[in-house]
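Asker: Pasting a predicted model and its sequence here:
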Amino acid sequence: MFKLFLYIGYAVGGLYTEQGSSQDILCATTNPVFGKTSSSDFGHLYGVEYDNDFFAPHANGEDMPCAVCNRKSTTSSIMIPGTSTCYPGWRTDYHGYLATEYQAHASGSNYICIDINPEFLVAGSVNTNIGRLVGPVIAKCGILKCPPYHDKYPVTCVVCSK
C-alpha cells in the first residue's frame, strides 16, 4: 500500500509511573529545533517502547517509531476499534491491534492502533522501562457485549480515510 508521510519520527509520551504525566502519545520529529535551552522541571517527554512480544517476535523493549501522514483538506481519518476492515466508501490506511499503557501504571494513556506489521527504531532494543510502555488491549465482557466481543481476546483496529 502506498503511504504519503508528512514525517516519520519517534513515538513519545510521559513516564508511566508519573501520576501527572500526559495521557497522550505523540509523534515527535527526528530533527528537533530548540528555542530555549533551560526550564523548570515540570513535564517530561520520554520515548515509547513495546512492553511485550505480542505485536511481533522479540518486540519487548524495542523502541517505537511513528509516522504522520499527509492530509488533504477534503480527507477525513478515523481509527475504529474492534475491526480490521473499513466501512464501504472508506480506504484502509492500515490495520492491527489496539494498544495502550498497562492499566495498573500510575499514568494513563490514550488508545492507539499499532500496525499488524510493527516497525522498530534502529538500535532501540534495550528494554529500559523508562517512558511509555504499550501493550495489547483485551476485551472485557460485562457492559461490553459478549458476543459479539469475546472476553480476554485482543482487540483489533483499523485506520480508515476518505
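Answerer: Yep, it's here.
Asker: going forward, measure contacts between C-alpha atoms and count neighbours the same way
Answerer: OK.
Asker: Which helix or strand contains F55?
Answerer: For F55, there is no enclosing helix or strand under DSSP states H and E.
Asker: Without its sequence neighbours, what residue ends up closest to it?
Answerer: With sequence-adjacent residues excluded and distances taken as Cα to Cα, 6 or more residues apart in numbering, F55 is closest to P118, at 6.8 Å.
Asker: what's the distance between that neighbour and Y149?
Answerer: 24 Å (Cα to Cα, to the nearest Å).
Asker: One more: S73?
Answerer: Between S73 and Y149 the distance, using Cα to Cα, works out to 35 Å.
Asker: Between the two, tell me which one has more neighbours.
Answerer: Y149 (16 against 6; other Cα atoms under 10 Å).
Asker: quick one: contacts for the more buried one?
Answerer: For Y149, the contacting residues are 139, 141, by Cα atoms under 8 Å, 6 or more residues apart in numbering.
Asker: Kindly report the same for G96.
Answerer: With contacts defined as Cα under 8 Å, 6+ apart, G96 is in contact with 84, 113-117, 156-158.
Asker: Just the buried residues of those residues.
Answerer: Neighbour counting over the contacts of G96 (16 or more other Cα atoms under 10 Å) leaves 84, 113-116, 156-158 as the buried ones.
Asker: can you pull the contacts of Y16?
Answerer: Contacts for Y16 were tallied using Cα under 8 Å, 6+ apart; they are 101, 105-108, 130-133.
Asker: Next up, a structure to set beside the first:
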Amino acid sequence: MSGDEKDAKPCSCPPGPRGPPGRDATAKIAPPSGAVFTRWGRAECPKTSVLVYEGTASGSSFDEPGGGGNYLCLPRQPAYRDPTEGTQPYRAYLYGAEYWAVDHAKQDTLHRRTMPCAVCMSVGRAAQFTMPARDYCPTGWTREYRGYLMSSHYKRSRTEFICVDGEAEGSERSSRLRKSSRLVPVEVRCSQEDRDGSFPCGPYKNGHELTCAVCTV
C-alpha cells in the first residue's frame, strides 16, 4: 500500500440511488378478485371458479309467514358468540332447504332431500348475474353452471327465485311432517288473451318449467 493510500480520507459523497429489492424482500401480493356467486344444489364449484366454502341451503319455513325472503348457504361449521341457550319466541328461524320437485322428470329423484350449496369465486371475472329462462349466457360471458329456476310454492311464503344446478345432488330424505324451506320448479303462466295481468303466450309455453344459467364476465 502506498503512502498516498494510507493518508486517504473516507469519501463524504451522498449515497447513490437505491437498487431493486432482493429475492427475500417482503412484498405485498394482491389477493385474487372476482365475482362471488352461490352454486345451489352442489357442494363443489365449477372448474371455471374456486371454492370459498361449501354448505347447506337454508331459508324460512314454507308454512311460516315471517323471516327472511332469501336463501342462505350456511357453512358446515358455525361460529357462535354469546348465544342464549334454548329456543326463543322473538327470533327469526332458519330451516334446511329441500327439493319438492314432484312430477319433474329431471328432479323427481331429489324430492324431499336436503340441498347442498357452494359459495364460489370466478377469478378474474368481476361481474355475475343469473340468466332466467335460458340455460346459456350472452356472448362474451362465461357460464358457471346451468340448471332450473326454483322458488317457494305459489301458495306458501314468498321467497326468491334461485338457479339450482341441473345436476343437483341431495342428502337424506326427510319426512313430510318435518319443517323445512321447500323449493319447487318454476313454470310460466301465460294465456292467449291478455288478462289477469299475465303476459301473452308465444315463445313461452304455459306450464313449461324454466331453465337458468349463472354467468360471469
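Answerer: Perfect, I can see it now. As the structure is a prediction and not an experimental result, all values here were calculated from the model.
Asker: Distance to A28 of the first structure and secondary structure added to the contacts of G96 of the first structure, as a markdown table?
Answerer: As requested, the contacts of G96 of the first structure are arranged in a markdown table below (distance: Cα to Cα, whole Å; DSSP: H, G, I helix; E, B strand; the rest coil):
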| residue | distance to A28 of the first structure | secondary structure |
| --- | --- | --- |
| S84 | 27 | coil |
| C113 | 17 | strand |
| I114 | 17 | strand |
| D115 | 18 | strand |
| I116 | 22 | coil |
| N117 | 21 | coil |
| T156 | 25 | strand |
| C157 | 23 | strand |
| V158 | 22 | strand |
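Asker: Export those residues as JSON lines, with columns for distance to S21 of the first structure.
Answerer: JSON lines is the format used below for the contacts of G96 of the first structure (distance: Cα to Cα, whole Å):
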{"residue": "S84", "distance to S21 of the first structure": "31"}
{"residue": "C113", "distance to S21 of the first structure": "21"}
{"residue": "I114", "distance to S21 of the first structure": "22"}
{"residue": "D115", "distance to S21 of the first structure": "25"}
{"residue": "I116", "distance to S21 of the first structure": "28"}
{"residue": "N117", "distance to S21 of the first structure": "29"}
{"residue": "T156", "distance to S21 of the first structure": "27"}
{"residue": "C157", "distance to S21 of the first structure": "25"}
{"residue": "V158", "distance to S21 of the first structure": "27"}
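Asker: And those, which is closest to H95 of the first structure?
Answerer: Checking the contacts of G96 of the first structure against H95 of the first structure by Cα to Cα gives V158 as the nearest, at 4.1 Å.
Asker: right, and the closest one touches H95 too?
Answerer: Yes: when contacts are counted by Cα atoms under 8 Å, V158 of the first structure is listed as touching H95 (4.1 Å).
Asker: Now do the shared contacts for these two.
Answerer: Each of 84-85, 113 lies in contact with both V158 of the first structure and H95 under the rule Cα under 8 Å, 6+ apart.
Asker: In contact with the residue nearest the centre of the second structure, which residues are there?
Answerer: When Cα atoms, centre = their mean is applied to the second structure, the residue found nearest the centroid is T38 (0.8 Å). By Cα under 8 Å, 6+ apart, the contact set of T38 of the second structure is 73, 117-120.
Asker: Out of those, flag the one nearest to E54 of the second structure.
Answerer: For those, the closest approach to E54 of the second structure (Cα to Cα) belongs to A118, at 4.2 Å.
Asker: Which position in the first structure pairs with that closest one?
Answerer: Using TM-score structural alignment, the partner of A118 of the second structure in the first structure is A67.
Asker: same question, G140 of the second structure
Answerer: Using TM-score structural alignment to pair residues, one finds that G140 of the second structure aligns to G89 in the first structure.
Asker: Now for that match, how many residues are close by?
Answerer: With neighbours defined by other Cα under 10 Å, the count for G89 of the first structure comes to 9.
Asker: what's the answer for C137 of the second structure, then?
Answerer: Here the count is done by other Cα under 10 Å, and C137 of the second structure has 21 residues near it.
Asker: for the second structure, what spans make up the helices?
Answerer: For the second structure, the helices defined by DSSP state H cover 3-6.
Asker: longest single strand anywhere in the first structure?
Answerer: For the first structure, the longest strand by residue count, based on DSSP state E, is strand 91-101.
Asker: got the buried residues for that strand?
Answerer: Going by 16+ other Cα under 10 Å, strand 91-101 of the first structure has these buried residues: 92-101.
Asker: before we move on, back to that, filter the contacts of Y16 of the first structure down to just the ones in strands.
Answerer: In strands, defined here by DSSP E, the members of the contacts of Y16 of the first structure are 101, 132-133.
Asker: can you put those residues in CSV and add distance to I143 of the first structure?
Answerer: Below are those laid out as CSV (distance: Cα to Cα, whole Å):
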residue, distance to I143 of the first structure
E101, 21
R132, 28
L133, 27
